[in-house]
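Student: only the shape, not the letters, is given here:
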């Protein structure tokens, strides 16, 4: 019960964060990056340390996750996933090409096995930008959603600066667009998960026979 409630709470927080990103960042935001990976891994370690720290197997798992985070910080590899909502696929392509040309980077375009456009930048080593056309399930003024994945290698790769410019430009294009429906849907989902998480947490609190539910009272002593 407790594990289920914590999972539902995490899903609710994720949905609320998505709504906040849409609101504050005009529908253009980074969903996946090295920083996000570290936060998730450290959050898992904190959860395990709070409820299962006496289990030797869990202690080994926590040590492995911490080593994984440390190793990830040293690997010269970056994968940035950008979500672009309430727009058209065409404007995503056009603005990306414009930003690359203004930065003075030549590129080669090809299609991968999933029919996604891949922009390879020879002057930046193995750097590439993958543009994935998605359909928006929440309808706003525009029905398209685009996912842009920027992959770079090496320390201090300038591709990140190019993508920051791209994000800024795409937000400017959405300065007068409404995201009300998208925000309402994400907040509604977050509220449902929060209510369910509260109900399961209450049930866990009342069931001291289930491990690790007997420790709940200890957290509030």
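Tutor: Thanks, I have the structure now. Since the structure is predicted, the reported quantities are computational estimates derived from the model, not experimental observations.
Student: contacts and neighbour counts: CA atoms only from here.
Tutor: Noted.
Student: contacting residues for residue 190?
Tutor: When contacts are counted by CA atoms under 8 Å, 6 or more residues apart in numbering, residue 190 is found next to 11, 12, 13, 14, 15, 16.
Student: out of those residues, which end up buried?
Tutor: Buried by 16 or more other CA atoms under 10 Å: 11, 12, 13, 15, 16, out of the contacts of residue 190.
Student: host element of the first one?
Tutor: Just to be clear, that refers to residue 11. Using DSSP states H and E, residue 11 maps to helix 2-24.
Student: who's in contact with that helix?
Tutor: Surrounding helix 2-24, the residues in contact under the criterion CA under 8 Å, 6+ apart are 27-29, 179, 182-184, 186-187, 189-194, 196-201, 204, 212-213.
Student: next secondary structure after the helix or strand harbouring residue 119?
Tutor: If you go by DSSP H and E, residue 119 is part of strand 117-120. Sequence order places strand 128-135 as the next helix or strand after strand 117-120, per DSSP H and E.
Student: and the next helix or strand past that next one?
Tutor: Sequence order places strand 144-153 as the next helix or strand after strand 128-135, per DSSP H and E.
Student: follow-up on the earlier one: buried sites along the helix holding residue 11?
Tutor: By neighbour count on 16+ other CA under 10 Å, the buried set for helix 2-24 is 2-3, 5-6, 8-13, 15-16, 18-23.
Student: check stretch 63-83 too.
Tutor: Per 16+ other CA under 10 Å, stretch 63-83 contains these buried residues: 65, 66, 69, 78, 79, 80, 81, 82, 83.
Student: here comes the other one, which I'd like you to weigh against the first:
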């Protein structure tokens, strides 16, 4: 049991609701659009490289993803891609932004059980407008004290969050699906982390971890198991 926790932070995408699945579907649609220019595997590789290259400019989220798709389409087609195809790429992005919110199993049950015992917050990366929209559509806003949309989730970002919350690092529990973003930085700042894996992970979030790190956080098969920790 964790007895010192005051604040529980939840990642949003693929922790509270489905997200990465829609990116995989969009990548497949994009590859079909460009199939006359390259193989799907090559298109996927080039799009990923473009996304990583653009992170410093666009940050995380669907809008940056759409801009990276457009840039990749222009380059892969040697700037021959028809205007209609550019319009189709924009439509892929709009469709992603309008997806219904599909909560993951056990999420609301956990939030209901914890809301009167701890300060609950959302700590997520991504586009502010999009994340606020998803939170509103999810009907989960009532459980959270506030939402933190972070430009990144590195040690310095969590240190800033802890300072803003006016708590000790040991009083923060972070729950998320990404080892890179939601777990390993928390270990380094002295907070507690819970890893709830999602079946699909963006390549940029994949990391290899040593045996020491594995002992420093909790891994749960379902978010409902958090209730046994706190």
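Tutor: Cool, got the structure. Computed from a prediction, not measured in an experiment: that's the story for all the values here.
Student: tell me how the two chains score on TM-score.
Tutor: In this superposition the chains share a TM-score of 0.25, using TM-score structural alignment, normalised by the length of the first structure; 106 aligned residues with a CA RMSD of 6.6 Å.
Student: need the strands for the first structure, in chain order.
Tutor: Taking DSSP state E as the criterion, the first structure carries its strands at 28-32, 77-87, 108-111, 117-120, 128-135, 144-153.
Student: nope, the second structure is what I was after
Tutor: 7-10, 119-125, 146-150, 172-176, 192-195, 218-219.
Student: reformat the buried ones among the contacts of residue 190 of the first structure as CSV; add distance to residue 93 of the first structure.
Tutor: Below are these laid out as CSV (distance: CA to CA, whole Å):
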residue, distance to residue 93 of the first structure
11, 32
12, 33
13, 32
15, 28
16, 29
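Student: farthest-apart pair in those, please.
Tutor: Comparing every pair within those by CA to CA identifies 11 and 16 as the most remote, at 8.7 Å.
Student: run a quick neighbour tally on residue 32 of the first structure.
Tutor: By other CA atoms under 10 Å, the residues close to residue 32 of the first structure number 14.
Student: distance of the closest residue in space to it that isn't next to it in sequence relative to residue 132 of the first structure?
Tutor: The shortest distance from residue 32 of the first structure to any non-neighbouring residue, by CA to CA, 6 or more residues apart in numbering, is to residue 81 (4.9 Å). Going from residue 81 of the first structure to residue 132 of the first structure by CA to CA, to the nearest Å gives 10 Å.
Student: overlap in contacts, the two.
Tutor: With CA under 8 Å, 6+ apart, residue 81 of the first structure and residue 132 have common neighbours 147, 148.
Student: picking that back up, wait, which of the strands of the second structure is closest to residue 55 of the second structure?
Tutor: Closest approach to residue 55 of the second structure among those (CA to CA): strand 119-125, 11.8 Å.
Student: what's the single longest helix in the first structure?
Tutor: Taking DSSP state H as the criterion, the first structure has its longest helix at helix 180-205.
Student: tabulate the strands of the first structure (a markdown table), appending distance to residue 168 of the first structure.
Tutor: Output for these, formatted as a markdown table (distance: least, CA to CA, whole Å):
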| stretch | distance to residue 168 of the first structure |
| --- | --- |
| strand 28-32 | 8 |
| strand 77-87 | 12 |
| strand 108-111 | 23 |
| strand 117-120 | 20 |
| strand 128-135 | 17 |
| strand 144-153 | 14 |
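Student: so which of these comes closest to residue 57 of the first structure?
Tutor: strand 28-32 (29.0 Å).
Student: elements contacting the closest one?
Tutor: For strand 28-32 of the first structure, the packing partners by 3 or more CA pairs under 8 Å, 6 or more residues apart in numbering; DSSP states H and E come out as helix 2-24, strand 77-87, helix 159-173.
Student: nearest to residue 44 of the first structure, of those?
Tutor: Proximity to residue 44 of the first structure (CA to CA) singles out helix 2-24 among those, at 10.8 Å.
Student: what angle do the closest one and strand 28-32 make?
Tutor: 150 degrees (axes from the mean of the first three to the mean of the last three CA atoms, to 10 degrees).
Student: residue 76 of the second structure and residue 45 of the second structure: what is the separation?
Tutor: Taken as CA to CA, the span from residue 76 of the second structure to residue 45 of the second structure is 11 Å.
Student: tell me which of these two has more neighbours.
Tutor: Just comparing residue 76 of the second structure and residue 45: by other CA under 10 Å the higher neighbour count belongs to residue 76, 18 against 10.
Student: so which bits of the longest helix along the second structure are buried?
Tutor: Of all segments of type helix in the second structure, defined using DSSP H, the longest is helix 40-58. By 16+ other CA under 10 Å, the buried positions in helix 40-58 of the second structure come out as 40, 43, 44, 46, 47, 48, 50, 51, 52, 54, 55, 58.
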